[in-house]
Structures are given as C-alpha cells and as structure tokens.
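> sharing a sequence plus its predicted fold:
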Amino acid sequence: MPLPTEESPAMHDITALDLARIQFGFTVSFHIIFPAITIGLASYLAVLEGCWLRTKDPVYKTLFHFWVKIFAINFGMGVVSGLVMAYQFGTNWSFFSEFAGGVTGPLLTYEVLTAFFLEAGFLGVMLFGWNRVGPGLHFLSTIMVAVGTLISTTWILASNSWMQTPQGYEILNGRVVPTDWLAVIFNPSFPYRLAHMSIAAYVSTALFVAAAGAWLLLKDKSVVPARKMLSMAMWMLLIIAPVQAFVGDQHGLNTLKYQPAKIAAMEGHWDTAPKGDTDGFPLIVFGIPDMDKEVTKYAIEIPRLGSLILTHSLDGQIKGLKDFPKADRPNSTVIFFTFRAMVALGVLMILFGVLGVVLRRNGALFRNRLFLRLAVAMGPTGLMALLAGWLTTEIGRQPWVVYGLLRTSDAVSRHDVGPIAGSLAAFVVVYFLLFGTGIRYMLKLVNKGPDGSAHDDVTPGHIPVPPQAVPMGSAASGTVAGTAAAQFSNH
C-alpha cells in the first residue's frame, strides 16, 4: 500500500515512513537501556542476598540496600518507556498490528500474565519487606523478581525473533494466523537471540557495577563495599564476556542461514565468488560501503578471515549483496559500522576482564588508579555495545518488518509528515527531561555510595532500611507512581 507522502515528499524528502521509523528507533533506544540494567541488577540482588544469608557478612546486606534503590528507579523508567512503544503500534504501525497482531498480541499478553504479574506480586515484598517478613520469604521474593525479568525477556524476544524468522503460521485474508504456537515461539533465531540479549544485559550490568565500585574507590568512599562490588563485577565479566563472544558467533551462523542479505550487508560483501572458488573471502576490517555504486570503498582486508569467521572454513563462500534485488538489501553503510562497533567493544570487554585477573594476582586491583579510571570509562560500554547490536539486527532486517512477509513501507499508518514530526519532537524533549532526570538521580546515588558504610568497619547496626520505593507498573501506574514519588522524597 503506497503512502501519500511517498509521491510528494515534504520536509526535504523526509517521509512519514522515515519519521515513524526514527520515532520508534528513538523510543526503543531509550527503553532498551533500562530493561537491560533491570535484568542484570535483579539477578545481582538475588546473589547479594544469597551471599548475605550464607555468610552473614554485612557488606552484602549493605550492597543489597544500595543497589535496590537504583533497581527500583531503573525498573520504573523501563516500564514507563515501554508503554510508549506499545502505543506506537496503534498510532504509527497500524497495518503491522492488523497483519501480525494474531502472533505478536498474544505473545505480549503472555508477558503480562506471567512475567509482570510475577514481578508485581513479589516486588513489593522485596522492596518493603526486609523487616516485615522472614529472611527466607524475602529471599524467595528477590529470586522471583529476577526470574520475572528473565521470563519477560523470553516473551519479548520470542515476539521479536518471530518477526526475524517467522514460522508456525499461515496467512488468511491478509492476516497472519498462528497454526503451531511452539513453532512460533521457538522459531529458528529465538534461542540465539534470547541468549545473546540476556548475556548482554549481564555484561552491561557487570560493567555498570564495576564502574560504580571503581568510582567510589577513586573518591575513597565506601571502601569495603566498593571493593566487593568491583571484585564481583570483574569476576562476572571475566566469565560471561567470552561466553557472549561464542553465543554471538553461533547467532551469526544462524543469521547467515536465515537472513543472508543481512550478513552480506554487515560485512560489506558485494560479489559472490564463482562456483568452485577455493580462495575464500576476506574480512573487511574497515571500509565505507557505497549502496549506489555497489562497492566498499577504502577497504582494509584480511585474506580468508571472513570465510573462517562466517563459515568456519578457509575456503567457504557466502552470497554477495549483488545477488539480492536492490529493493531487498539492508543499508550496508549503517550496519557495517554498527556491527564493528559492537564487536570492537566486545573484544575490549574481554581484554578488560583479563586485565582484572592480572591486577588481582598482583594485588593491585583496588590500588591501581589507572585501572580504576579505565573501569569508570568502561561503565557505559556494555550499553553502547547492546545498542550497536540492536541497530545492526533491526536495520539489517529492513526493508521488512516481518522478514519476507511484510515490508516496512506497507506496515506504517497513513499519516502526514506534520503530526509525526510534531510527536517526534515532543518525544525528544520529554524523554531527555524525564529520563535524563532519572539517570542523573541514579548516578547521584552511585556517587553517594552505600549508606552507613563510609568507614571500613561496617556493622549491621549501620545498615539502613531500604528506601520505600515502588516502580510504576503498566496495570496501575498512577497510584504506584505517586507512592514511589512520595516515598523517595522522604529519603
């Protein structure tokens, strides 16, 4: 279905489709940060409470009360930013909802019925119940919140993965009708994408926690808790960063099988080798893909390495972009760089984890100020890599919303440019004010450090009751938001 704005584009050839894509990309980019930290912090809180119950070391209890404040704020911002995206399915992408709602609607409903209700049921106990319920019940509540975040991730990734590799459906009267829910949920890319996203959340959180500990050590604040959080985060990073690289490799092989055009665009690979060619193809470390001239300019190549990485053989071959119709090609100029940014940051994380082991063995992990400054600088890199990976995945799916079934240009609502431009401008202003304030407050809490632990002699008597804060939920955000705001104002 053609768009009115595509025939007579306004605003310097910017169409309503372009603005709708930019708006959704902007809101998702903001939103994805908060669930990633929520997933990681929920599991970290469960580990901290479990360690305290097992050892009775008060530093774990201190850290739990410290990070639960940041978790609550982050959780609230994640819920609010997620609601806005749901509205856009109806306002900007109504034809997508009409076409694929039979699959995506139930999957998102399952998330609410399982994950959200689970989290909502136990979140209050985790935040309010430290001195009101027994330690066993409180620990169970913390674990259930962590499990709830992972269940939520599962349903969201099932929906998004189906859009990447759809199966288990038939199309009746122009609409997708699920015929096999197990096939819909466990579509070919789902296991890899679920693992990749979940580990990315843990990597991002580990780097965030490490940066917080390093910052406090540089400022000589909360020395014992800061050392503990830095130590735990560095061990976590050492383990999961290499695992993430392995999962990413497997995900790449899956993408090559089901979305070969995306891989070709990521690699800036234009020409398919003649049949029988045994020279393999190079890895382009750097270049500038030109979509019009169908070439990657200024390419710096490593012979055969592309074959080794993508096919696990020195003479393997993949299709070049020229083998795909121009209308079906992703924008290589963009995802060539976003993919390399993600990989470069991932390699940096692995090296950073190894450096932590070296310094730990030399007894300098907490004393080397250059390393501590590096840890602070590395703090946001997990989220930067996550965003780069998400952009690679979603832009690489273009020009499809549901891969091979529904084009993006056919999914967008029929709006003029003006209303979408106005709402996009409003989103930009409100998001930076609202979420910028929330992020600033979280960083302020980090800078303050754990309460009652400014000295090395941390005792249970010095540990405060956790803040009385409840994040906003999609079911009753009004009253809950008011309660949270009132409670936070008292601390």
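Done, it's in.

> contacts, neighbours, all on C-alpha from now
Fine.

> which residues are contacting the helix or strand containing residue 297?
In this assignment (DSSP states H and E), residue 297 forms part of strand 295-302. If you take C-alpha atoms under 8 Å, 6 or more residues apart in numbering as the criterion, strand 295-302 is touched by 268, 269, 270, 282, 283, 284, 285, 286, 287, 288, 289, 290.

> list only those of these flagged as buried.
268, 269, 270, 282, 283, 284, 286, 287, 288, 289 (16 or more other C-alpha atoms under 10 Å).

> ok, structure two:
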Amino acid sequence: MDTFLGLDALVLARLQFAFTVAFHFIFPAFSIGLASYLAVLNAMFLFTKDEAYLRLFRFWVKIFAIAFAMGVVSGIVMSYQFGTNWSVFSDRTGPVLGPLMAYEVLTAFFLEAGFLGIMLFGRQKVGPGLHMFATAMVAVGTAISATWILSVNSWMHTPQGYGINDVGQFVPEDWWAIIFNPSFPYRLAHTLTAAYLTTAFIVGGVGAWHLLRGRGDNRGVRTMFSMAMWMIAVTAPLQIVLGHEHGLNTLEHQPVKIMAMEGHFESHDDGVPLVLFGWPDQEAGEMRYGLEIPRVGGLILEQGWNGSLPGLDTVAAEDEPPVALVFWTFRVMVGIGMLMLGVGLWGLWARWRARLYEARWLHRAALLMGPSGLVAVIAGWITTEAGRQPYVVYGAMRTAEAVSPIDAQAVGASLIAFVVIYFCVFGAGVLYILRLMSHAPEVGETGARGEPGPVRTAGVTPQQQIRRSHVGPDRRQET
C-alpha cells in the first residue's frame, strides 16, 4: 500500500482537512461575534454620544478586519481540497451541497464584502446612519454565512430530502428537507452562541489584561470588560442549555456518537451511569479506570432513573468512531463550559459588590480564560466530526469512499507545506492582533487605515482628557 511516514492517503487527507479547517474556524468563530459586538458599540455611540463606545469601536474594528481577512484566506484553501483530496465526495454530493455553498456566497459573502469597506473606512464619508446600516449588514452577513455552512454540515450528519441517481450521486428531492434537516436548528444555535461566547471571553480577557496593568482609569477598558462580563453571564448558561438539547438530538439521530461521547462500551438496561473520567480501550471494548456516578447519565439523557441505553457492544467494530478522541474532546468542551459559567457567576457577584474593576483574581481568571472559547470550539468540532466516523454522509457514504485516488506522498508533502506556511503566515497575523490588543483604547483612537479619532481639546494631553471624562455622572455609564 502506498504510504507516507506509515500513513495511507485516506488518513493523510483527513489530517490535512482537519488541520486546515481547525485553523480556519478560529477566525470565523471570533469574527462572527466581533461583528455583532461592533454593531452594538456603534449603536451605543449613536444613541448615547458617549465617545468611550466610539473609541472601543475603532479599537476593535482594526482587529476585526485582520481576523476577517485571515478567515477568508484560510477558508479558500479548503475549497481546493474538495477537488484534490475529496473529488469523489464532491462528485457524489455536488448536486445537493453545491447549490447550498453557492447560496452562501450569493447571500452572505457578497453582503459582507459589499458593506465591509463602508464599515471600515466610510464613517466620515457616508454619515452615521448609513455607516450604522453597513456595520449591521456585516454582522448579519456573518450570521447568514454561518447559517448556510451549518446547513451543509448538518445535512452530512442528518441527511434527508435526497435520492440516489443511476451513477451514485445524491440528488435533491426536497430542498426544504435538505436545508432544515433534523440537526440543523440545534447545530446553528449552538455554534452561533459559541461564537458570541468566544468573542466575549476574548474581549473580557483583553479588558482584564489592561485592568491588571493598572489601566482601570481608562473608560474604554472598563466599558469593554463590563460588557464582556454581561455577555458571559447571559450566554454561558444559555450555551449549556443549547448543548444539552443538541445532545438529545444527537442521541436520536446519531446514537453511536453519544455512546462514544459518554464512554459506554457496554449496554445498560437498568440505569445509565455518568462516566466522568476513564481511559477508553477500544480494542478491548472497555473503559479502564472509569470514575462513574450511577444512574445520573440516564437522567441527563432523559432516559429516566431506571432507563436503558445501548452501548458500543451493539455496534460492529468497523462502524465505531475513534472513541478515545471523541470521549476526551467532549470532556474538554464540557469542562471549559463549566469554567465559563463559573466566570460569569463570579462577574455577577463582583458587580453586585461594586468590585468588578478591583477584583484582581477575577481579572486573572478572565485573562486566563481569554482563549478558552477557541479551545472549546475546536474541541466541540472534533467531537462532532470524529464522532460521525466512519461516515462522511452519515449512514449513506463512508469516508473511505470519498477520498480521491491520489498518491500518499503528494498528500503528505502538501500537509507539511500547509503546516509550515500556516504557522508562519497566520502566526504573524495572530501576533499582530495581539500587538493591537496590547494597547488600551485611548482618546484619539483611530479606526481602520487611520480614520480620524475624536477631536482633542487644545493644550490637553490624551491622558488628561481621559481623566476629565471620568469625572461626574459619566463614570456611572460604564456599568
């Protein structure tokens, strides 16, 4: 068999797509939430005339522009892989997935691209009303883009509304059933909320960084931290509820994935335990060193105290997903979600005690948790996609059937090239974003491409103007 470093073309193609899609999705996960945050900041400035919101808008819009660009560029690479590494998949599913991807470009990407320039550079040229409209359209466009992409992905997990023609292609029979497939609403709500939560933790982490560096007298810093803590307090518990509902939907349509996520190698007929930790031994078909809570798993999965649940012992070995990978990435995602909830509640407690900006340990926790949303998102997607294996279209097309007849040496060489180039190019972009985040939003903050900031008072330094802006009732607005 043709191999590269002991790996065949199928494994290498999967590794290449997994690497590029994981690298790509961290940027949309951030930019989807950040686009909405920018729309809120812009609207708050227009409503209150408080320049703290304008400074924050100009601070974050530069970061958004870079993240958006890197998301677009990293996403283009994946479309080429459909032709090079997954041509059989493209040919067989093209009649269904091709139009959906085209709709994403026509309805979402064009909307984002058409209004992005106005949002970035047009405030002084088109007036505040049209600029606000453009900012809102960019935010709406990112959400529409996610909607189409998730419809495509969800159909691959819960396919319906299709037929098979004489040459083995999936052909559409009911577009409404294809688009609004059973897992789509749950996956869309869970993913969009994850994007907003991811952005809230990044914004909160940046605010915490500046608070820890003694910049608590900066209204922009205080405002961004306060807004982030509000968002975390709302979305963290909501995300847990949505994740639970998504899990119940998965149990109905992809029960084998739930067996792997929960680590159930054996069937349970009288009460389903909750496996907290353990080491899945897939070859032996058992959970080693398992730490369980009796019957609680059945309550979580709404099977009842004495409920039953089939295990992987009812599944053929060739139909099992990689259990250890699914088991542990699921726990990473859930564990981070619990920590997020804890930070949200901590923020509410500090706010109630009027110590939101003085609680140093809360700031340290928020800074540490800054990138946690990105980690949770990647862990969640690994759980979802690895749990679907060995199918690329669940129950209808195996991943082994979808790969191109391509040489393993070629896939391996391109994989190495991707790793090197991605870490060099996108690593430089991430470092530049971190550099932009490292300075606090000041009076005179410029927008994209040097858009002029607020007019400074003659003879008054930016620091003096900031101090003056904190006097009196304005200080209360930041909460």
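Arrived safely. Remember, it's a predicted structure, so these values are computed and weren't measured experimentally.

> what's residue 383 of the second structure aligned with over in the first structure?
Using TM-score structural alignment, the equivalent of residue 383 of the second structure in the first structure is residue 392.

> what's the distance between its match and residue 431 of the first structure?
The gap separating residue 392 of the first structure from residue 431 of the first structure is 23 Å, by C-alpha to C-alpha, to the nearest Å.

> again with residue 221 of the first structure
The value you get for residue 221 of the first structure to residue 431 of the first structure, if C-alpha to C-alpha is used, is 32 Å.

> next one: residue 366 of the first structure
Distance, residue 366 of the first structure to residue 431 of the first structure, by C-alpha to C-alpha: 37 Å.

> look at those two and report which has more neighbours.
residue 366 (21 against 16; other C-alpha atoms under 10 Å).

> what does the more buried one correspond to in the second structure?
In the second structure, residue 366 of the first structure lands on residue 357 (TM-score structural alignment).

> I'd say that match and residue 211 touch.
Yes: between residue 357 of the second structure and residue 211 there is a contact under C-alpha atoms under 8 Å: 7.2 Å.

> overlap of the contact sets of these two?
Shared contacts of residue 357 of the second structure and residue 211, counting by C-alpha under 8 Å, 6+ apart, come down to residue 222.

> on that earlier part again, mean deviation of the strand holding residue 297 of the first structure from the second structure?
In the superposition with the second structure, the average deviation recorded for strand 295-302 of the first structure is 0.4 Å (mean C-alpha distance after the TM-score superposition for the first structure).

> which positions in the second structure sit opposite that strand in the alignment?
Using TM-score structural alignment, strand 295-302 of the first structure pairs with 286-293 in the second structure.

> in that stretch, which residues are buried?
Quick answer for stretch 286-293 of the second structure (16+ other C-alpha under 10 Å): 286, 287.

> over to stretch 428-436 of the second structure?
For stretch 428-436 of the second structure, the neighbour count (16+ other C-alpha under 10 Å) marks 429, 430, 433 as buried.

> over to stretch 398-412 of the first structure?
398-404, 406-412.

> show me how far it is from its chain's centre.
Relative to its chain's centre, stretch 398-412 of the first structure lies at 22 Å (C-alpha atoms, centre = their mean, to the nearest Å).

> what ranges does the stretch 201-350 of the first structure have for its helices?
Taking DSSP state H, counting those that start in this stretch as the criterion, the stretch 201-350 of the first structure contains helices spanning 223-258, 260-267, 305-311, 332-361.

> what sits against residue 344 of the second structure?
Residue 344 of the second structure makes contact with 229, 230, 232, 233, 234, 236, according to C-alpha under 8 Å, 6+ apart.

> what lines up against it once you look at the first structure?
By TM-score structural alignment, residue 344 of the second structure lines up with residue 353.

> I'd assumed residue 333 was in contact with the match of residue 383 of the second structure.
No: using C-alpha under 8 Å, residue 392 of the first structure is not in contact with residue 333, being 11.0 Å away.

> higher neighbour count, the two?
residue 392 (27 against 17).

> quick one: contacts for the more buried one?
266, 334, 335, 338, 339.

> tell me which element it falls in.
Here residue 392 of the first structure is assigned to helix 381-397, by DSSP H and E.

> counting contacts, what elements does the helix or strand that that helix is followed by pack onto?
Remark: after helix 381-397 of the first structure, the chain's next helix or strand is strand 400-402, criterion DSSP H and E. With contacts taken as 3 or more C-alpha pairs under 8 Å, 6 or more residues apart in numbering; DSSP states H and E, strand 400-402 of the first structure sits against helix 135-164, strand 406-407, helix 408-411.

> any chance of those in TSV, plus distance to residue 59 of the first structure?
Formatted as TSV, those follow (distance: least, C-alpha to C-alpha, whole Å):
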stretch	distance to residue 59 of the first structure
helix 135-164	16
strand 406-407	53
helix 408-411	51
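
> now intersect the buried residues of stretch 428-436 of the second structure with the helices, please.
Among those, the members falling in helices (DSSP state H) are 429, 430, 433.

> now which residue in the first structure aligns to the last one?
Under the alignment defined by TM-score structural alignment, residue 433 of the second structure corresponds to residue 442 in the first structure.

> identify the residues contacting its match.
70, 73, 74.

> again, only this time at 6 Å
Listed by C-alpha atoms under 6 Å, 6 or more residues apart in numbering, the contact set of residue 442 of the first structure reads residue 70.

> how deep is residue 334 of the first structure tucked in, by neighbour count?
Close neighbours of residue 334 of the first structure, defined as other C-alpha under 10 Å, add up to 17.

> that one matches what in the second structure?
Aligned partner of residue 334 of the first structure by TM-score structural alignment: residue 325.

> now the biggest helix by length in the second structure on the first structure. Mean distance?
When the second structure is parsed with DSSP H, its longest helix is helix 9-48. Compared with the first structure after fitting, helix 9-48 of the second structure has a mean deviation of 0.4 Å; criterion: mean C-alpha distance after the TM-score superposition for the first structure.

> the helix or strand following that helix maps to which residues in the first structure?
Sequence-wise, the next helix or strand downstream of helix 9-48 of the second structure (DSSP H and E) is helix 51-84. Aligned using TM-score structural alignment, helix 51-84 of the second structure spans residues 58-91 in the first structure.

> and if you look at stretch 247-264 of the second structure?
Under TM-score structural alignment, stretch 247-264 of the second structure corresponds to residues 252-269 of the first structure.

> can I get the buried residues of stretch 428-436 of the second structure in a markdown table with distance to residue 46 of the second structure?
A markdown table is the format used below for those (distance: C-alpha to C-alpha, whole Å):
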| residue | distance to residue 46 of the second structure |
| --- | --- |
| 429 | 31 |
| 430 | 31 |
| 433 | 27 |
